[in-house]
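K.L.:
3D, please:
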Amino acid sequence: MATEDAVREALATVNDPEINRPITELGMVKSVDIGADGAVAVTVYLTVSGCPMRETITQRVTDAVSRVDGVTRVDVTLDVMSDEQRKELANALRGGQTEREVPFAKPGSLTRVYAVASGKGGVGKSSVTVNLAAAMAADGLKVGVVDADIYGHSVPRMLGADGRPTQVENMIMPPSANGVKVISIGMFTPGNAPVVWRGPMLHRALQQFLADVYWGDLDVLLLDLPPGTGDIAISVAQLVPNAEILVVTTPQQAAAEVAERAGSIAVQTHQKIVGVVENMSGLPCPHCGEMVDVFGTGGGQLVADGLTRTTGTNVPVLGNIPIDVRLREGGDEGRPVVLTDPDSPAGAALRAIAGKLGGRQRGLSGLSLGITPKNKF
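P.N.:
Modelled structure (predicted):
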């Protein structure tokens, strides 16, 4: 016959789909009752009424408990946490911190933060961001994306994230799509309504996305910045000073000149430029395979060389992404090409860039190791 200990041990393997931690650890298991005939009744607390993941939680609990020896039937009942329970949960998720703080800005954070920037709009910056995130997640990394382009938000559609965030007290649970956690102002606005805000509002929105969203332990966080060097770029430098800038451009020299200016903000904000990505690097002829340089050549290298001179550090070209209709189709359908057609020219180029970024480790330079020597010399 099944025992309560065995059932609770099985429940400890069930992760909340939004928080990604065991429901037993989160205090979500209200009760476990086992009948003489082996029927098990489990009551689970939802964080909020109308939780969008209620069916997923029910199915995960049912599957886990059904595998326990002696269980003949599983009945799952859903309840809702009280205000006090939600406060306790939010406090636990914040690690006991009561003040708003950006976890990625802490000296001990091991999350690699990449701010994806461009000089102009229309160079494919968001497409690059989404596909890099999906590729790194497919490689087993824990990845998050902040759609920091408040006016021109497009990441949810391109990533296939159609869910809405759940809020626990003042903490926001980001939806996940294709293995990537994502947050965007588009998840909070009705329909296709425009966002008409001034600078201070933009800063507060970005701060909330970074400090009030429960990201968990991420390996990589990507920020899809708006084009240019405006308020958001400055706010990123203030809120996440350790963020590294990834510049996206096209081969066209006019676009490259503007992209170089966008990357040069790193000198003023004391940030590192991790590299340059050249998008739309030629069109493979569908008949003969010869590359047609629709937008010219050399823009990416031009940006990299200019930023190397400006910053005094080596800024490499991380990759060149050819024009590929499958990349555009994937963005429209919310199915990143790195997942649907990873060996296509664009998919392979994006996966190679993701491998370079995802494989980098945060250095310990400047980090406090928490060690105090007993003897001073």
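
K.L.:
from here on, contacts and neighbour counts on C-alpha atoms
P.N.:
OK.

K.L.:
all helices for the stretch 201-350 of the chain, in order.
P.N.:
Assigned by DSSP state H, counting those that start in this stretch, the stretch 201-350 of the chain shows helices spanning 231-239, 253-263, 265-269, 299-311, 325-333, 337-340, 345-358.

K.L.:
make a markdown table out of these and add mean neighbour count and distance to residue 293.
P.N.:
As requested, the helices of the stretch 201-350 of the chain are arranged in a markdown table below (neighbours: other CA atoms under 10 Å; distance: least, CA to CA, whole Å):
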| stretch | mean neighbour count | distance to residue 293 |
| --- | --- | --- |
| helix 231-239 | 19 | 31 |
| helix 253-263 | 22 | 13 |
| helix 265-269 | 16 | 29 |
| helix 299-311 | 22 | 12 |
| helix 325-333 | 17 | 16 |
| helix 337-340 | 22 | 22 |
| helix 345-358 | 21 | 15 |
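
K.L.:
one more, please, to line up against the first structure:
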Amino acid sequence: MTAETPDPLLLAALATVQDPELRRPITELGMVESARIIGSVARVKVLLTIAACPLRSTIVADVTAAASTVPAVDSVQVEVGAMSPQQRATLRAGLKHRSVPFGDPGSLTRVIAVASGKGGVGKSSLTANLACAMAADGLRVGIIDADVHGFSIPGLMGITQAPTRVDEMILPPVAHGVKVISIGMFVKGNVPVIWRGPMLHRALEQFLTDVHFGDLDVLLLDLPPGTGDIAISVAQLLPGSELLVITTPQSAAAQVAERAGSIAAQTGQKVLGVVENMSWLQLPDGTRMEPFGSGGGAELSARLSTTLGTEVRLLGSIALDPVLREGGDSGLPVVLGHPQAPAAQEIVRIARGLARRPRGLSGLKLPVTPV
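P.N.:
A predicted model of the protein is given here:
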């Protein structure tokens, strides 16, 4: 073996290391420039996508751990460099070739738009928790925080880092196994985003085209409340997306939420169902109090079924639980921080019901022609 020839055992070990942002093996991404074993020392040179990669230390630690598993290796030396513009261009071309266009009729990614009629019903909290519950079950999940004016997903997911840019491509941060993008990652402090319709549409379009999510099983969109510009843009850019409508028990909230679900009659989207949040509060003596009344979820389900001419089921009712709020404040969703809480268990049940549809090729046209 010459000095320039990579060691096959060492390469095989490094193939188990994934880039934390791209979620692909570093050997497949062209990030391993050299991998040799000299005596009992493994010497690896890794090329980062950009010199200022925020996850540099994570990659070095993972490479060191993987190389240490190779027999006869007593120590590991990792040299870190950066890709050249040509190498980054090759990387981008490969990623674009393999990525799944979510708006394509042949996409295998299930796109779920989480909608509500009004704010304050817990839509964003449920989006974050549903995503984490699905990821914990082994699915590849992404979130687009489409509520540009009222973004909250980064805080709910505990994300403080900015996305990494590889030239024109954006790599979304990963939290709790979920890839996340939000306009909140591009503004400083708590500065408001003051945009009108065309800018909102362009922001969503850029999230869908310039952000590299890779191959996802489920993509969740946290929509702003109501039936405004973003709801219309989602229907245009992602015609195969499905709506999940969130409400609270009071009748007034259900009436407003009906409008958010009824948009499907005009856009051709499917309504997956209704989730009633803040349904009841368990008191210390074990009894349940209904501070916001009762029946709103069932009422909304019945109304949408009549309006759309198809069954829209009430998928679940989630308790008003302090630990759910605490999880949102701390950036650790309740399904992970307090999995035994009634609210967490109900969210997990709903998430598994939504993810039950298998990911496959049934009903899709394949690009083959009989000879």
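
K.L.:
next, the TM-score between them, please.
P.N.:
Comparison of the two superposed chains (TM-score structural alignment, normalised by the length of the second structure) gives a TM-score of 0.96, and 368 aligned residues with a CA RMSD of 1.7 Å.

K.L.:
which one, of the helices of the stretch 201-350 of the first structure, ends up nearest to residue 65 of the first structure?
P.N.:
helix 337-340 (32.4 Å; CA to CA).

K.L.:
what's the counterpart of residue 340 of the second structure in the first structure?
P.N.:
Aligned counterpart of residue 340 of the second structure in the first structure: residue 343 (TM-score structural alignment).

K.L.:
tally of neighbours for residue 128 of the second structure?
P.N.:
The local packing of residue 128 of the second structure (other CA atoms under 10 Å) involves 29 other residues.

K.L.:
matching residues in the first structure for the host helix or strand of it?
P.N.:
For residue 128 of the second structure, the element it lies in under DSSP states H and E is helix 123-136. Under TM-score structural alignment, helix 123-136 of the second structure corresponds to residues 125-138 of the first structure.

K.L.:
helix, strand or coil for the residue positioned nearest the centre of the second structure?
P.N.:
Nearest to the mean C-alpha position of the second structure, counting by CA atoms, centre = their mean, stands residue 142 at 1.6 Å. Here residue 142 of the second structure is recorded as strand under DSSP: H, G, I helix; E, B strand; the rest coil.

K.L.:
is it true that it touches residue 222?
P.N.:
No. Between residue 142 of the second structure and residue 222 there is no contact under CA atoms under 8 Å: 10.9 Å.

K.L.:
what's the match for residue 276 of the first structure in the second structure?
P.N.:
Using TM-score structural alignment, residue 276 of the first structure pairs with residue 274 in the second structure.

K.L.:
tell me the spacing between the residue mapped onto residue 5 of the first structure from the second structure and residue 85 of the second structure.
P.N.:
In the second structure, residue 5 of the first structure lines up with residue 8, judged by TM-score structural alignment. Distance, residue 8 of the second structure to residue 85 of the second structure, using CA to CA, to the nearest Å: 28 Å.

K.L.:
over to residue 292 of the second structure?
P.N.:
Taken as CA to CA, the span from residue 292 of the second structure to residue 85 of the second structure is 57 Å.

K.L.:
for these two, indicate the residue with more neighbours.
P.N.:
A side-by-side neighbour count of residue 292 of the second structure and residue 85, using other CA under 10 Å, places residue 292 first with 17 against 13.

K.L.:
so who does the more buried one touch?
P.N.:
Neighbour list for residue 292 of the second structure: 248, 249, 250, 278, 279, 280 [criterion: CA atoms under 8 Å, 6 or more residues apart in numbering].
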